[in-house]
Every structure is written in structure tokens, then in C-alpha cells.
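>>> Everything below, folded, please.
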Amino acid sequence: MRLLTISAIAAFLIDQISKYVVIHMWQLWRVREIDVLPPVLNFRYGENRGINFGLGDGISVWVLIILAVVISLGVLIWAWRAKLRRIAMISAGLLIGGAIANVLDRLIYGYVLDFLNNSCCGFNNPFVYNVADVFIFAGAIGLIFFGDDTRKPAKAGGKKPK
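Alright, predicted model coming up:
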């Protein structure tokens, strides 16, 4: 659980610090866009009021907060009960930390602050996301690939026939 806790705290802090620096200190909220390494990395101001990519726009902010908290608690309880590999515990922490960082945004602003945008090879990507979204996605993928319980499964049916 220590790895899960450390990775959750790290994901939460990295996301919140990155948002504070880019959106508030560099005033992305005012200038609306900063080209960092165009077109591969751009900062574009965004307010996500939905789930992801603007899907679910119009759903109550409290429904989204409750959903994120319930999923985070479910992952936490599952990780606590299961005997997971280290990489799976880190993945669970990234997912939880990212989700809670976005919950904090919704509590403070009523929406999630987004600022990352990537385009490439003639494709102009209109979507923005944040570091917490990266952690949520990476954590979910990590749990899919490495989230198996390492304890030996119990034998079904009791004694083995002779």
C-alpha cells in the first residue's frame, strides 16, 4: 500500500502544480494558447465540464465527483485486498491520484482545468487534456496488464480426486 500511496500523492501533486504553473503563473487563462513545441506540444486553455473529450457535458458536477470518488475507493479497496505486483500498486496509485486531482478541480472551479494539446503530421487535434488524465489513463492500462492477483488461486471443490 505504500507504493500506491506514494504514487497517488505524486500524481496528485504533479497535476496540481502543473495546472497552477501553466494556467495561473503563465496566465494561460488569459492568453488562451502557448505554443511550446508546435505542433507536437501546445498549451491550450480548456474547461472540461464533462467526463472526457467533452463527453457528458451537462451532467451535474456532483454526479461526476461522486462517480470519481466511488471508482477511486473501489480501486483502493481492490488493491488493498489483492496481492498485486509493485507495478500494479503504482498503477492504482496513479489512477487514484489523477482522479482525485480532477475532483479537486471540480470542487474549486466547477470543471476540470485542461491545457495540454498535441497535434502531428497534418492532423490538428482540437482536444485538450491535463496531466491527471495522463495518470488516469496510464494507471488504468497498468492495471489491465499487471493487475492480476499474485496469490495462488484456491483449489475448487476441495480435495483432488485420486
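
>>> hey, let's count contacts and neighbours off CA atoms from now on
Fine.

>>> Excluding chain neighbours, what is closest to the most centrally placed residue in the chain?
By C-alpha atoms, centre = their mean, the chain has its centre lying nearest to Ile136, at 2.3 Å. Nearest non-adjacent residue to Ile136, counting by C-alpha to C-alpha, 6 or more residues apart in numbering: Leu95, 4.1 Å away.

>>> Enumerate every residue touching the one you found.
Ala8, Ser72, Phe135, Ile136, Phe137, Ala138, Gly139, Ala140 (C-alpha atoms under 8 Å, 6 or more residues apart in numbering).

>>> Buried residues of stretch 133-144, list them for me.
Within stretch 133-144, the residues that count as buried by 16 or more other C-alpha atoms under 10 Å are Asp133, Val134, Phe135, Ile136, Phe137, Ala138, Gly139, Ala140, Ile141, Gly142, Leu143.

>>> Repeat that for stretch 81-94.
Applying 16+ other C-alpha under 10 Å to stretch 81-94 flags Lys83, Leu84, Arg85, Ile87, Ala88, Met89, Ile90, Ser91, Ala92, Gly93, Leu94 as buried.

>>> Show me the contact partners of that stretch.
1, 3-11, 75-76, 79, 135-136, 138-143, 146-151.

>>> Proceed likewise with the subsequent sequence, for comparison:
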Amino acid sequence: MLLYYIIALFIILVDQLTKYLTVQSIPLHETVEVIPSILSFTYHRNTGAAWSILEGQMWFFYIVTVIVVGVIIYYLHTHGKEDRLFALSLSLILGGAIGNFIDRLFLQYVVDMIRLEFIQFPIFNIADMALTIGVGLMILYLIRDEWKEYQKKKVGKTSD
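So this is what the prediction gives:
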């Protein structure tokens, strides 16, 4: 179980380090090209959620994040040992949620910096990546879990 908290902590640390380095080395709204036409870093302040939805609604984000973190910790303790994919997805979501929560709590906005040049996509950060990957893994876990249940029912019907 400790491993999954270490993963979440690692995500938080890398997220906060990259945000700190961005703020210290890139002027607001300026872009530093990393891989031409593919990847750049742009210092952006996001006062909302993904795609800047619900801008300025900090109390909403505080409440939702505290609830989400509580639920994740509960499920990690009660069901995390049952499935590694489930626990990994929770740890990624936990790390991402806390990473962005730290920004919202202390800065009143989230520092975003990763920009994909080859598509029209919002600027994001490490916490956002962890959240996205965590949710993707959770969806895979749920599909796999439903498939296992379906197979059990199917086998049960054929043996009747």
C-alpha cells in the first residue's frame, strides 16, 4: 500500500518542481520551444479546471478536491490491495489532484506549462497528465472488472 502513496508523492514533487522551474525561468505567457512544431513550454495561469472551465470558482475546487482526496484514500485503503491497476489509477489521481490543489490553495490559480504545438490543445502540467492517465487506467480497470463479472455469469449459466 505504501508504494501507491510513494507514487502519489513522486507525482506531487515532480509537478511542483516543474511548476517552480517554469515560474522561475519563463515569463508569464512566454513560450520556450523544446521540440520545434511538437512541444514547447508556455507559462500560463489557469484559474479554472480543464480548458479553463469554472474560472475563479476556487471554493468549489477546494471542496471538490478535499472530497475526492478523501474518497481516494478510503478506496485505496479498503480496496487498493485487491487490484494493482485500481490502486495505481487511484495513486495517479491522488497525486494529480493534490498537485493542482497546492497551486489553487497557495496561488489561487494552477501553473500550466506543457504545450503541444501540433494540435489545438490546452496548456497542461504534470498533475493534469497524472489525472488523465489515472482516469484512463480507472476506465480500463472498470471495463476489465465488468468483463470478469460477465465471464463469471456466463460460466455460471452454462454450468446450470
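
>>> host element of the aligned partner of the residue nearest to the centre of the first structure in the second structure?
In the second structure, Ile136 of the first structure lines up with Leu131, judged by TM-score structural alignment. Using DSSP states H and E, Leu131 of the second structure sits within helix 126-158.

>>> Please apply the same query to Leu94 of the first structure.
Element membership for Leu94 of the first structure, per DSSP H and E: helix 86-109.

>>> what about the equivalent of Tyr109 of the first structure over in the second structure, neighbour count?
In the second structure, Tyr109 of the first structure lines up with Leu107, judged by TM-score structural alignment. Neighbour count for Leu107 of the second structure, taken as other C-alpha atoms under 10 Å: 12.

>>> try Leu113 of the first structure
The number of residues packed near Leu113 of the first structure is 24, by other C-alpha under 10 Å.

>>> nearest residue to it other than its sequence neighbours?
Once flanking residues are discounted, Leu113 of the first structure sits nearest to Glu47: 5.1 Å by C-alpha to C-alpha, 6+ apart.

>>> Let me see the contact set for that neighbour.
Tyr111, Val112, Leu113, Asp114.

>>> Narrow the residues you listed to the ones also in contact in the second structure, please.
On the basis of both residues aligned by TM-score structural alignment, their matches' C-alpha atoms under 8 Å, what survives of the contacts of Glu47 of the first structure in the second structure is Tyr111, Val112, Leu113, Asp114.

>>> Ile100 of the first structure: which of those residues is nearest?
In terms of C-alpha to C-alpha, no member of those lies closer to Ile100 of the first structure than Val112, at 11.1 Å.

>>> thought that closest one was touching Gly98?
No - counting by C-alpha atoms under 8 Å, Val112 of the first structure does not reach Gly98; the two are 11.4 Å apart.

>>> Tell me which of those two has more neighbours.
The neighbour count for Val112 of the first structure versus Gly98, taken as other C-alpha under 10 Å, is higher for Gly98 (34 against 25).

>>> Can you give me the distance of the more buried one to Ser72 of the first structure?
Gly98 of the first structure sits 10 Å away from Ser72 of the first structure, going by C-alpha to C-alpha, to the nearest Å.

>>> Then Ile65 of the first structure?
Remark: distance between Ile65 of the first structure and Ser72 of the first structure (C-alpha to C-alpha) = 11 Å.

>>> can you check Tyr109 of the first structure too?
Remark: distance between Tyr109 of the first structure and Ser72 of the first structure (C-alpha to C-alpha) = 21 Å.

>>> cool, and Gln16 of the first structure?
Distance of Gln16 of the first structure to Ser72 of the first structure, computed by C-alpha to C-alpha: 18 Å.

>>> All the helices of the first structure, residue numbers only.
2-19, 28-31, 61-81, 86-109, 131-146 (DSSP state H).

>>> May I see these organised as JSON lines, with distance to Asn118 of the first structure added?
Below are those laid out as JSON lines (distance: least, C-alpha to C-alpha, whole Å):
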{"stretch": "helix 2-19", "distance to Asn118 of the first structure": "16"}
{"stretch": "helix 28-31", "distance to Asn118 of the first structure": "16"}
{"stretch": "helix 61-81", "distance to Asn118 of the first structure": "25"}
{"stretch": "helix 86-109", "distance to Asn118 of the first structure": "20"}
{"stretch": "helix 131-146", "distance to Asn118 of the first structure": "13"}
